[in-house]
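Engineer: coords below, sequence missing:
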């Protein structure tokens, strides 16, 4: 009998990048697209399912999410671990959010701008960005001869046209991407920023077996001691290595946030 696993996370969500932070200060939403209609409801049922579904037009359906998750989506490449100054309720209370859009097709920048506008209007969010020196991981070649693992092969596929095919299923992370985007995806599971220093350009097919949930939740690792960690999988499957280093990082500081206004 197969054991129950947490719901898989679409890898394409992790690979989305944006210049949102460089385009506007975090203290106020920039001029740009906004959601058409927004519904925010407190979720007190505490269901096991939690996540965000993105529509091509930029609309979203978020189920059982914390405020920090929404803020991170508004200021990519931030993740919840980058956010400081959140009150207790913003890290514990959960919400269901449905937001519609009138755009035909939203870019990553559009999505971030709409989320920033919603947070400013409904959560009264004010924040600013800091860039302290932080511990990071450098993504480097593991072998001196430059040989790659069997899970990392060059491909002619344009990853931007194949994002929907990238996926995380059970313990398999697979998809076509660049090494820079792979570094961004790994960041979610290492707890630190990952800097691509492989020197590899172009698109690659990535395939590695890894216990992704244990990487993010140490208590899960105790339940599956034989499952490979992200660090092991990166080296064994990809022929790369995550090496400790320091670099200028990102910290999003929340100056003010309030519980969302009623619908």
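Structural biologist: Here it is on my side, so go on. Bear in mind that the values here come from a model prediction, so they are computed numbers and not experimental data.

Engineer: hey, let's count contacts and neighbours off CA atoms from now on
Structural biologist: Will do.

Engineer: give me the neighbour count for residue 11.
Structural biologist: Residues lying near residue 11 (other C-alpha atoms under 10 Å) number 20.

Engineer: can you check residue 241 too?
Structural biologist: Residue 241 has 21 nearby residues by other C-alpha under 10 Å.

Engineer: state the distance from it to residue 230.
Structural biologist: Distance, residue 241 to residue 230, using C-alpha to C-alpha, to the nearest Å: 10 Å.

Engineer: which neighbours do these two share?
Structural biologist: Common neighbours of residue 241 and residue 230, counting by C-alpha atoms under 8 Å, 6 or more residues apart in numbering, are absent.

Engineer: dropping in the other structure now:
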């Protein structure tokens, strides 16, 4: 998983998963959109998809409609998308886009959550314009996890007003460092871990703002798990090191009902 660095923000998915939390963003227009887009079928090995916004351009590589919907609406699993045709789950696309100058400026400044929310709005509008998407919000009752604060309280440090170095999350499976990261990024990263088995994660911490922390654990599916390790499991590490808990539950989670979707004409 790529880190979130400076002006360039890249998401690389190691599996089909939801990303960061959906949030409102103050805009001059309620429907910000790309200036120009190019959509072409992807032909090649089915490598993980990527979403990159950098320097006035956006690139969505090897991506399916299902991937984009999960990105836009903070969905963890395809079970949260109702009435999506098979081609929208399987067909991959390479998409390139350019941004208007004012939108590009907003993507390079401000709190990370707001910048990510704008990326999602742009991607959603692309789905509306190029794929004819028409959708409505709904809920589905699914097995899920609630992210909560333990009784002893959270063990994270609020980020200062000036964040130096990378901004967000850095590190791979087993070691993550947060520098000015909101809880939504932790939810995103945990939803990709095999330990949660693809179940949605609902943030019930009530913690806004950005935080610094480090998390180290023994990954469930790695060579380390077959050997003696001093590091705890993911669930134990969350509670011991961050003062947070993932609690299994069955609850209503956000979902999207797809009312219309069509294949775009490549250009």
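Structural biologist: Received it, and whenever you're ready, just let me know what you need. The shown structure was predicted, so the numbers you read here are calculated from the model rather than taken from an experiment.

Engineer: which elements pack onto the helix or strand hosting residue 129 of structure 2?
Structural biologist: If you go by DSSP states H and E, residue 129 of structure 2 is part of helix 112-130. Counting contacts by 3 or more C-alpha pairs under 8 Å, 6 or more residues apart in numbering; DSSP states H and E, helix 112-130 of structure 2 is packed against helix 65-73, helix 101-107.

Engineer: in the last one, what counts as buried?
Structural biologist: What that stands for is helix 101-107 of structure 2. By neighbour count on 16 or more other C-alpha atoms under 10 Å, the buried set for helix 101-107 of structure 2 is 103-104, 107.

Engineer: take the residues you listed and lay them out in JSON lines including distance to residue 63 of structure 2.
Structural biologist: Compiled in JSON lines, these are given as follows (distance: C-alpha to C-alpha, whole Å):
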{"residue": "103", "distance to residue 63 of structure 2": "23"}
{"residue": "104", "distance to residue 63 of structure 2": "22"}
{"residue": "107", "distance to residue 63 of structure 2": "21"}
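
Engineer: can you give me the strands in structure 2?
Structural biologist: Assigned by DSSP state E, the strands in structure 2 fall at 4-5, 8-12, 36-41, 50-54, 57-63, 81-82, 93-98, 134-149, 157-158, 168-170, 175-181, 201-203, 211-216, 244-260.

Engineer: so which of those strands comes closest to residue 120 of structure 2?
Structural biologist: strand 50-54 (10.4 Å; C-alpha to C-alpha).

Engineer: just give me how far that closest one sits from the chain centre.
Structural biologist: Relative to its chain's centre, strand 50-54 of structure 2 lies at 12 Å (C-alpha atoms, centre = their mean, to the nearest Å).

Engineer: try stretch 173-183 of structure 1
Structural biologist: Using C-alpha atoms, centre = their mean, the offset of stretch 173-183 of structure 1 from its chain centre is 13 Å.

Engineer: any chance of the helices and strands packed on helix 112-130 of structure 2 in CSV, plus distance to residue 56 of structure 2?
Structural biologist: Below are these laid out as CSV (distance: least, C-alpha to C-alpha, whole Å):
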stretch, distance to residue 56 of structure 2
helix 65-73, 19
helix 101-107, 5
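
Engineer: re earlier: of all the strands of structure 2, which one comes closest to residue 113 of structure 2?
Structural biologist: strand 175-181 (8.6 Å).

Engineer: buried residues in that closest one, which are they?
Structural biologist: By 16+ other C-alpha under 10 Å, the buried positions in strand 175-181 of structure 2 come out as 176-181.

Engineer: out of the strands of structure 2, flag the one nearest residue 124 of structure 2.
Structural biologist: The nearest among these, by C-alpha to C-alpha, is strand 134-149 at 10.3 Å.

Engineer: that closest one vs structure 1, average offset?
Structural biologist: Following superposition, strand 134-149 of structure 2 is found to deviate from structure 1 by 2.4 Å on average (mean C-alpha distance after the TM-score superposition for structure 1).
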